[in-house]
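# just a sequence and a predicted model for now, questions to come.
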Amino acid sequence: MRILILCTGNSCRSQMAHGFLQAMDSSLEVFSGGTQHAARVNARAVEVMREAGIDIASHIPTHVNVYLDQEWDYVITVCGGANESCPAFTGKVGRRLHMGFDDPSHAEGSPEFIDSEFRRVRDEIRAAFARFYRSEIQKEKFHEHTP
């Protein structure tokens, strides 16, 4: 099963979702991209994911255009900007979903507050993608193996 997770910068929320979903099931082909991809993954996102036991330090932000002509079982946007500007895919897309999350990289305040925002969003992403995995992926996998 092939899943593409999109965000504007592909440096934070989509990378976290990518990391969680891949960790839930290594048989999934999970990719992430951005409509205006950043130069690198956000260092705080790497840090809070490491706290959760997932290493996304080697992930590289990728422009969504790389994926346009490929086939996807799911294309999931995790921010309003990507949901609105998500280009039309020329390849086959089974289902397109939107799960919006606040952008912790826009948090302002003390370092402690900013870190707490990254953790809050990380935990929301983990919970939402766990629900998605249980309700969609496991259900589809069960149906694939049921005669």
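Great, that's in hand. Residues are numbered from 1 along each chain as shown.
# going by C-alpha atoms from here, please, whenever you check contacts or count neighbours.
Fine.
# what is the lengthiest helix in the chain packed up against?
Selection of the longest helix in the chain by residue count, based on DSSP state H, yields helix 111-132. If contacts are counted by 3 or more C-alpha pairs under 8 Å, 6 or more residues apart in numbering; DSSP states H and E, helix 111-132 sits against helix 13-24, helix 43-51.
# and the ones you listed: which comes nearest Q36?
Of all the helices and strands packed on helix 111-132, helix 13-24 sits nearest to Q36, with 12.5 Å by C-alpha to C-alpha.
# ok, P104 - contacts?
Neighbour list for P104: C12, I114, E117, F118, V121 [criterion: C-alpha atoms under 8 Å, 6 or more residues apart in numbering].
# could those go into TSV alongside neighbour count and distance to C86?
Converted to TSV, these look like this (neighbours: other C-alpha atoms under 10 Å; distance: C-alpha to C-alpha, whole Å):
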residue	neighbour count	distance to C86
C12	27	17
I114	17	28
E117	19	26
F118	25	24
V121	20	22
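# any idea which of those is the one closest to N83?
For those, the nearest to N83 is C12 (15.6 Å; C-alpha to C-alpha).
# the closest one and N42 touch, don't they?
Yes. Under the criterion of C-alpha atoms under 8 Å, C12 makes contact with N42 at 5.7 Å.
# next up, a second structure to put side by side with the first:
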Amino acid sequence: MTTTLALVCVQNAGRSQIAYAFAERERAARGLADEIELVTGGTDPADHVHEEVVAAMREVGIDIADRTPREVTFAEIRSADYVITMGCSAEDVCPAGWAGENRDWDLEDPDGQTPEAVARIRDEIEARVADLFDELEAPR
């Protein structure tokens, strides 16, 4: 059985891009490519990933410079087992009748922040993603 994890934010240009990149890394490192499907997107996507986010991820060896924010669809959300929002309400994201679990990580927006602040946000997201994968892996 595949578990679908959606990492969602308004612009899909910062926090959700960081979370998606770390989730890709965790999924590969744990050998869960056949068991966990990842989706990322935003309700009102930006034109590009924030430069300070690209730089912060480069510092930890992850290149997201070529990524483009995208709109998440209700179909993607409806089919997700977990929808993780980054500090933006899920009210406009999760459709009526959706049976999955929603969690809001209530993270500060890295857009326009200092490199040190973005690094703190990045590191918090990395830890949360690892914890989530620990949780998803536990019943296996």
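Thanks, I have it. Keep in mind it's a predicted model, so treat the numbers as computed, not measured.
# mind listing what's buried along the longest helix of structure 1?
By neighbour count with 16 or more other C-alpha atoms under 10 Å, helix 111-132 of structure 1 contains the buried residues 114-115, 117-119, 121-126, 129-130.
# which of those residues lies closest to Y67 of structure 1?
Checking the buried residues of helix 111-132 of structure 1 one by one against Y67 of structure 1 (C-alpha to C-alpha), the nearest turns out to be F129, at 21.1 Å.
# quick one: that closest one from D55 of structure 1, how far?
Counting by C-alpha to C-alpha, to the nearest Å, the separation of F129 of structure 1 from D55 of structure 1 is 17 Å.
# again, but for S26 of structure 1
14 Å.
# the more surrounded of these two?
Remark: of S26 of structure 1 and D55, D55 carries more neighbours, 18 against 9, as counted by other C-alpha atoms under 10 Å.
# what lines up with the more buried one in structure 2?
In structure 2, D55 of structure 1 lines up with D63, judged by TM-score structural alignment.
# shouldn't that match be in contact with V54?
Yes. Judged on C-alpha under 8 Å, D63 of structure 2 makes contact with V54 at a distance of 7.0 Å.
# for the following helix or strand past the longest helix of structure 1, packing partners?
Toward the C-terminal end, the helix or strand that comes next after helix 111-132 of structure 1 (DSSP states H and E) is helix 138-144. Using 3+ C-alpha pairs under 8 Å, 6+ apart as the contact test, no helix or strand touches helix 138-144 of structure 1.
# how far away from the center of its chain is helix 138-144 of structure 1?
Averaging C-alpha positions (C-alpha atoms, centre = their mean, to the nearest Å) puts helix 138-144 of structure 1 21 Å from its chain's average.
# pull out the buried positions in that helix.
Of all the residues in helix 138-144 of structure 1, not one is buried under the rule 16+ other C-alpha under 10 Å.
# next one: stretch 40-53 of structure 1 to chain centre, how far?
Chain-centre distance of stretch 40-53 of structure 1: 13 Å, with C-alpha atoms, centre = their mean.
# which other residues reach that stretch?
Counting by C-alpha under 8 Å, 6+ apart, 10-13, 15-16, 55-57, 59-61, 105, 115, 118-119, 122 sit against stretch 40-53 of structure 1.
# same question for stretch 130-140 of structure 2.
A23, E26, R27.
# most neighbours, which of these?
Of all the contacts of stretch 130-140 of structure 2, A23 has the most neighbours under the rule other C-alpha under 10 Å, reaching 25 neighbours.
# wait, it touches V129, no?
Yes. Look at A23 of structure 2 against V129 with C-alpha under 8 Å: they come within range, at 6.2 Å.
# quick revisit: by how many degrees do the longest helix of structure 1 and helix 43-51 diverge?
60 degrees (axes from the mean of the first three to the mean of the last three C-alpha atoms, to 10 degrees).
# what's the angle between helix 111-132 of structure 1 and helix 13-24?
50 degrees.
# ok so, going back, name the residues contacting each of C12 and N42 of structure 1.
S105.
# after the strand or helix carrying G81 of structure 1, which helix or strand is next? Please name it.
Assigned by DSSP H and E, G81 of structure 1 belongs to helix 80-85. Going down the chain from helix 80-85 of structure 1, the next helix or strand is strand 93-98, by DSSP H and E.
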